[in-house]
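Asker: Would you be able to build a 3D model of this:
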Amino acid sequence: MREIVIVDSGSTDDTIELIKSLIDAGWPIRLFQEPWRGYAGQKQFALDQCTQAGA
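Answerer: Coordinates of the predicted model:
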């Protein structure tokens, strides 16, 4: 697994805690907390954060 990019836009459940536990367990997750940009904007922001090209 290369990297997993997750963009959270203010979830109010236990999403962030769950993701942080996965990071602590060694998963290659990059977590970003950003305001909602709309579907296309949020997806583009996530793609812009990727550091490794897909195969």
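Asker: all contacts plus neighbour counts: C-alpha atoms, from now on.
Answerer: Will do.
Asker: Number of residues surrounding residue 22?
Answerer: When counting by other CA atoms under 10 Å, one arrives at 13 neighbours for residue 22.
Asker: what sits against it?
Answerer: Residue 22 makes contact with residue 29, according to CA atoms under 8 Å, 6 or more residues apart in numbering.
Asker: another one to check against the first:
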Amino acid sequence: MGSKIRIPRDDLIQWVKDGGINKYKEDIAKADAEYEEQQRKSQPYRTGARRRSSY
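Answerer: Below is the predicted model:
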């Protein structure tokens, strides 16, 4: 019992022309970097507090 994903041929061809898997991977990496940056900016004092308490 295998599951199949059916993608219309024209949609698949257009996806490949638009960059395919490589563009998808780049988009994911960019989104990850933006998320990490957002998380870092939202907690600016967290690492500083740790540094001060370790003295």
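Asker: Mind checking the TM-score on these two?
Answerer: Here the superposed chains carry a TM-score of 0.27, computed using TM-score structural alignment, normalised by the length of the first structure; 19 aligned residues with a CA RMSD of 2.3 Å.
Asker: What's the first helix or strand after the helix or strand encompassing residue 34 of the second structure?
Answerer: Residue 34 of the second structure is part of helix 20-42, with elements assigned from DSSP states H and E. Scanning forward in sequence from helix 20-42 of the second structure by DSSP H and E, the next helix or strand is helix 44-53.
Asker: quick one: that next one to helix 20-42, angle?
Answerer: Interaxial angle, helix 44-53 of the second structure versus helix 20-42 (axes from the mean of the first three to the mean of the last three CA atoms, to 10 degrees): 60 degrees.
Asker: Show me what helix 44-53 of the second structure is packed against.
Answerer: Packing contacts for helix 44-53 of the second structure, counted by 3 or more CA pairs under 8 Å, 6 or more residues apart in numbering; DSSP states H and E, involve no helix or strand.
Asker: Off-centre distance for it?
Answerer: 27 Å (CA atoms, centre = their mean, to the nearest Å).
Asker: what comes up buried for it?
Answerer: With burial defined by 16 or more other CA atoms under 10 Å, not one residue of helix 44-53 of the second structure is counted as buried.
Asker: Need the contact partners of that helix.
Answerer: Here helix 44-53 of the second structure makes contact (CA under 8 Å, 6+ apart) with no residue beyond itself.
Asker: re earlier: what's the spacing between the helix holding residue 34 of the second structure and its chain's center?
Answerer: Per CA atoms, centre = their mean, the displacement of helix 20-42 of the second structure from the mean C-alpha position of its chain is 4 Å.
Asker: Could you do stretch 35-50 of the second structure as well?
Answerer: 19 Å.
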